[in-house]
Structure formats: C-alpha cells, structure tokens
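A.B. asks: Sequence and predicted structure below; questions after.
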Amino acid sequence: MHGNNEPVNLYCTLILILIVILMCFVTFYQEKQTLQVISDLKAVLPTSCIVIRDCKKQQVPEEELVTGDLVVISAGAIIPADMRILQSNGLKIETSAITGDKDAYDYTHEAVTTYPSVFEARNVAFKGSFCLEGDGIGIVVRTGKYTVI
C-alpha cells in the first residue's frame, strides 16, 4: 500500500515547494515596491524647517540643525529633531512614530516632574512626530543619529 502513494506524495511535495518559492518571489517583489514608495515619499517631503538664529527666522535644511537651535513648530509640520518645548500655543502632537500610539496629545512648555519617563513627558517632542494643531517653539537637544528614532 505504501508503494502506490509514493508518486502522489512526490507530486504534492513538488507542488508545495513551487508554491513556497513563488510566494518568496511575490513577497520580495512587494517589499521592493514598498521600499520604492517610501523612498519616493521621502523625496517629496520637505526636509527643511524654520529656525530662529541671530534673532531672525530662517529656513534651514534639517541636516544643518544643531543642538541649541530654536525651531518654530506649526500645524502640519514634522518635528525635525528631538527638542524641549519652550513655547506652546494649543500644541497637539501625534507620536505614533515613536510610541505607536495614534492619539494626539497636548504639549506644553511647562516643566513636568510627575512622569516617570521622558517618553510620557508632554514638554519633549521627538523627531518624526507630527504636529496636528497649534504652534510653538522648541530648542533642539538631539539631532541626526543621536535622536530617539
């Protein structure tokens, strides 16, 4: 009885191997397309921000930010570096890039001492967060590869 099922088992095995190989190629192709879309989106997104240097507002590329720069935050802007909020006016920031939480929180310039973690403090904004409402000013504390993300 075992001899009669061997060709059937061989065909089933070959079909399963072909399906697995095909799925690998499809997954690879989809990942490649996703990376291309992300790359295209990054090229479209603005990589500059408004900073206050020498008492003047000026447009500066994100790569030129340094610790101590004062960055103007406005609705619709992506936070360009890790920063401490110095001034806020109805500032709501969404932090899903860092925490995975899609809720927007009110951010303030006031000192916060009751939170156990800097990630829960509402006076520190991290690179990649998104400002949904309001405006404010923050001082850069970390840039480039030294940011949380």
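C.D. replies: Thanks, I have it.
A.B. asks: make it CA atoms for all contacts and neighbour counts henceforth
C.D. replies: Noted.
A.B. asks: Could you identify the longest helix within the protein?
C.D. replies: helix 2-44 (DSSP state H).
A.B. asks: helices or strands next to whatever helix or strand comes next after that helix in the packing?
C.D. replies: For helix 2-44, the following helix or strand on the C-terminal side (DSSP states H and E) is strand 48-53. Helices and strands touching strand 48-53, by 3 or more C-alpha pairs under 8 Å, 6 or more residues apart in numbering; DSSP states H and E, are strand 56-61, strand 70-74.
A.B. asks: Need the winner for burial among these.
C.D. replies: Scoring those by mean neighbour count under mean count of other C-alpha atoms under 10 Å gives strand 70-74 as the most buried, with a mean of 24.
A.B. asks: and that one, what other elements does it pack with?
C.D. replies: Against strand 70-74 (3+ C-alpha pairs under 8 Å, 6+ apart) you get strand 48-53, strand 130-142.
A.B. asks: what comes into contact with that strand?
C.D. replies: The set of residues external to strand 70-74 that reach it, using C-alpha atoms under 8 Å, 6 or more residues apart in numbering, is 49-53, 79, 131, 133-140.
A.B. asks: got the angle between the helix or strand immediately after that strand in the chain and strand 70-74?
C.D. replies: For strand 70-74, the following helix or strand on the C-terminal side (DSSP H and E) is strand 82-94. Put simply, strand 82-94 runs at 0 degrees to strand 70-74, going by axes from the mean of the first three to the mean of the last three C-alpha atoms, to 10 degrees.
A.B. asks: Would you indicate which residues of strand 82-94 are buried?
C.D. replies: Asp82, Met83, Arg84, Ile85, Leu86, Gln87, Ser88, Asn89, Leu91, Lys92, Ile93, Glu94 (16 or more other C-alpha atoms under 10 Å).
A.B. asks: follow-up on the earlier one: check the helices and strands packed on strand 70-74 for me and report the most buried one.
C.D. replies: With neighbours taken as mean count of other C-alpha under 10 Å, those reach their highest mean count in strand 130-142, at a mean of 21.
A.B. asks: Please compare the first structure with the one that follows:
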Amino acid sequence: METIGKPPESHTGPLLSDVLECRWHAVTVEEAFDKLDASTNGLDEGEAAARRAIYGDNSLPVGRRPGLAIVYLRQFKSPLIYLLLAAAAVSLAIGELTDAIFIFVVLQVNAIIGATQEWKAASSAAALDTLVQKLAVVWRNGVRRQIDAVELVPGDLVELGAGALAPADIRLVSDRDLQVDESLLTGESLPVEKDALQSLPADTPLGDRRTLLHAGTVALAGRGRGLVARTGLHTEIGRIAQALAAAEQPPPPLLERLDRFATRVGYAMVGVIVLLGAVQLMRGFDLVQVFFVAVALAVAAIPEGMPVAITVALAIGTRRMAR
C-alpha cells in the first residue's frame, strides 16, 4: 500500500504541544501525515502504545456519582426546610407532639420524593453514556480492525460511516459525500458537508472547518477516512467539558426565589414573636405563657406543605418534558 508522508518508526510521535497548537483544519492532507508521523498503513501497535503513554486515554473524566444517602441529605439544604426543622423542634419542646410528628413526616415525604427524582435523573444521564459509541474502526499495522475508542492516539488512521460518532477530533484525508451533524458544538441543525481536500485559512470559524470531524459529532451520510489529531480533553468537546467543570453553576431561579421567601418568613416569625410578646407583656400576661403563644403562632405561619407541593410539581414537570 502506498505510504504518504513518513512511515511510523520507533519513536513517540509529535510533541503534545505541537498537536495542541496546530491548526489542523488549515493543513493539507500531506502535511497532516507528516506532522503526525503517520502513514496510510496506520500506526504499529508499539508506536500506538508509546503515544498513548504520552497523550493519555481518549476519554473524558466522569464525575463521581454521589451516593443515595448524600442525595437524600441534600434535600434538607434549604432555608425553608431549616424553618420547618426549627418548627418541629419547638413543637416538640412545648409538648405539641402531634405537630412535631406531622412536620417530620412532611419533611420525610419531601426528601424521599426529591431524592428519588434526583437519583432517577442521574441514572438516566449514566444510561445515556452507554449509548455513546465506544468502538472505532482503525488501521493498525496495515490491517483494518475495530478497537476500543479509548485506545485511539494522535496519528491513528480511522474510518467512519453513516450513523457513526466521531471518536476524536479527526483531520479528514478522504471522504465520499460525507455529511455530519455538528449541532452538539455549533447549534446548527442542518448537516455540514465535509471536504477533505478543501483549503481553509487558519482563522476559519469552528462551524466552517469542513476538513475536520469533531469528537461527538455524528456522520449522517457518506463515508470518511482521517487522522486522529486530538484526543480526550484536548478535543473541542473536551475543552467544553473542562470549562463547564470549572464554572460554578448558579442555583435555579426558582430555588433562589424560594430561599428568599423562606428568609422573609423567618424574619416575619421573629417579628411576630417580638411584637406579640411585647403586647402581651404590656397587658400583664405571664412571660412563659406569652412565649408559648408567640412561638405557636409563628410555627403555624410556616407553610409545611409547600416543600412537598413544589417537589411534586417539579417532578411532574420533569416527567412531561421527558415525554
């Protein structure tokens, strides 16, 4: 088989910095073979293993899934829940056992519903990962074979057909009517027609790089062959994953409003206790009696059923969106 560029030798390929800095969409096919020390026979197994030791696995880190106990305890992290816990404690202290048990049951129901929904959502996300293509068709030692996509390294020669996910960022070397869905990266719903031989400037926008296949994009039609240019966290989708992991996620607006509401209820409770206590003391009531009455009124003002109602409403909304 004819070899383009340099055949693989007993070395570890291009430097990682060169791989990351190269504008792969702007280099020619011959330059891509040369820069990646690749050939049309593919890498040999020894070279591939050496490169994998340098570049790492072609995978994205998976966040550790919290245990069910942690998910359950997270349901109590809310100012409104804190108020209800305080109300239950006060009710128990003043001998209102029925109220304390009722509040406790409400909190348990809310926590169980919330934890169940969160656990199901996490399970669904984990299940989606099993649908991602894990295998890649690659040329190694001049033989076309299928390997685990995690083993791919820069310089591997891979093939893709209709319906396949790009397992890495790939510089196309040939294609036949290849059309790709890049909505994952660009948001564009229309398929993009690829052209391995097109000449592109270095500053070509991401959505117009027709000589590249990006990891996670889907081949809708046609076939293509290309050289793996970047893998794992060094791909475009890997960079996005790193940026999202580093960014602090703000709480949803609904939760922010609920927290503000709970804070206001707390202030109102304190105000009621102080005002009612002052009035009752001025009228000559006993201090202990005044305290119990004020606390009872404050506890009664807390909407015990609100957390459950909100959790159930969110669960129903989530289920409808999923359908």
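C.D. replies: Looks like it came in fine. Everything quoted here is computed from the prediction, not taken from an experiment.
A.B. asks: In a markdown table: the helices and strands packed on strand 48-53 of the first structure, plus distance to Lys42 of the first structure.
C.D. replies: Converted to a markdown table, those look like this (distance: least, C-alpha to C-alpha, whole Å):
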| stretch | distance to Lys42 of the first structure |
| --- | --- |
| strand 56-61 | 14 |
| strand 70-74 | 20 |
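A.B. asks: for those, which one sits closest to Asn9 of the first structure?
C.D. replies: strand 56-61 (62.2 Å; C-alpha to C-alpha).
A.B. asks: So which other helices or strands are in contact with the helix or strand hosting Val19 of the second structure?
C.D. replies: Taking DSSP H and E as the definition, Val19 of the second structure sits inside helix 16-21. On a contact count with 3+ C-alpha pairs under 8 Å, 6+ apart, helix 16-21 of the second structure meets strand 218-230.
A.B. asks: tell me, the strand it packs on lands on which residues of the first structure?
C.D. replies: The aligned range for strand 218-230 of the second structure in the first structure is 130-142, by TM-score structural alignment.
A.B. asks: what about that stretch, how far off from the second structure?
C.D. replies: Mean deviation of stretch 130-142 of the first structure relative to the second structure after superposition (mean C-alpha distance after the TM-score superposition for the first structure): 0.5 Å.
A.B. asks: mind putting the buried residues of strand 82-94 of the first structure in JSON lines, distance to Val72 of the first structure included?
C.D. replies: Output for these, formatted as JSON lines (distance: C-alpha to C-alpha, whole Å):
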{"residue": "Asp82", "distance to Val72 of the first structure": "13"}
{"residue": "Met83", "distance to Val72 of the first structure": "11"}
{"residue": "Arg84", "distance to Val72 of the first structure": "12"}
{"residue": "Ile85", "distance to Val72 of the first structure": "10"}
{"residue": "Leu86", "distance to Val72 of the first structure": "10"}
{"residue": "Gln87", "distance to Val72 of the first structure": "9"}
{"residue": "Ser88", "distance to Val72 of the first structure": "10"}
{"residue": "Asn89", "distance to Val72 of the first structure": "12"}
{"residue": "Leu91", "distance to Val72 of the first structure": "12"}
{"residue": "Lys92", "distance to Val72 of the first structure": "14"}
{"residue": "Ile93", "distance to Val72 of the first structure": "14"}
{"residue": "Glu94", "distance to Val72 of the first structure": "17"}
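A.B. asks: Go through those and say which is closest to His2 of the first structure.
C.D. replies: His2 of the first structure lies nearest to Glu94 out of those, by C-alpha to C-alpha, at 62.8 Å.
A.B. asks: What's that closest one aligned with over in the second structure?
C.D. replies: Under TM-score structural alignment, Glu94 of the first structure pairs with Asp181 in the second structure.
A.B. asks: ok, which pair from the contacts of strand 70-74 of the first structure is furthest apart?
C.D. replies: Arg53 and Glu133 (24.2 Å).
A.B. asks: Return the distance of Met306 of the second structure relative to Arg209 of the second structure.
C.D. replies: Noted for Met306 of the second structure: a distance of 52 Å to Arg209 of the second structure, by C-alpha to C-alpha, to the nearest Å.
A.B. asks: Which of those two has more residues huddled nearby?
C.D. replies: Neighbour tally, Met306 of the second structure and Arg209, criterion other C-alpha atoms under 10 Å: the higher count belongs to Arg209, 24 against 15.
A.B. asks: Once you drop chain neighbours, what's closest to the equivalent of that one over in the first structure?
C.D. replies: Arg209 of the second structure maps onto Ala121 in the first structure, with residues paired by TM-score structural alignment. In space, and not counting its chain neighbours, Ala121 of the first structure is closest to Tyr115: 5.9 Å by C-alpha to C-alpha, 6 or more residues apart in numbering.
A.B. asks: Isn't that neighbour up against Asn123?
C.D. replies: No: between Tyr115 of the first structure and Asn123 there is no contact under C-alpha atoms under 8 Å: 10.8 Å.
A.B. asks: So between the two, which is more surrounded?
C.D. replies: When neighbours are counted by other C-alpha under 10 Å, Asn123 comes out ahead of the other of Tyr115 of the first structure and Asn123, with 21 against 10.
A.B. asks: residue contacts, that one?
C.D. replies: Contact partners of Asn123 of the first structure, counting by C-alpha under 8 Å, 6+ apart, are Arg84, Ile85, Leu86, Tyr107, Thr108, His109, Glu110, Ala111, Val112.
A.B. asks: neighbours of the fourth one, just the number please.
C.D. replies: Right, the one you point to is Tyr107 of the first structure. Burial of Tyr107 of the first structure is recorded as 24 neighbouring residues (other C-alpha under 10 Å).
A.B. asks: How much space separates it from Pro80 of the first structure?
C.D. replies: Taking C-alpha to C-alpha, one finds Tyr107 of the first structure at 16 Å from Pro80 of the first structure.
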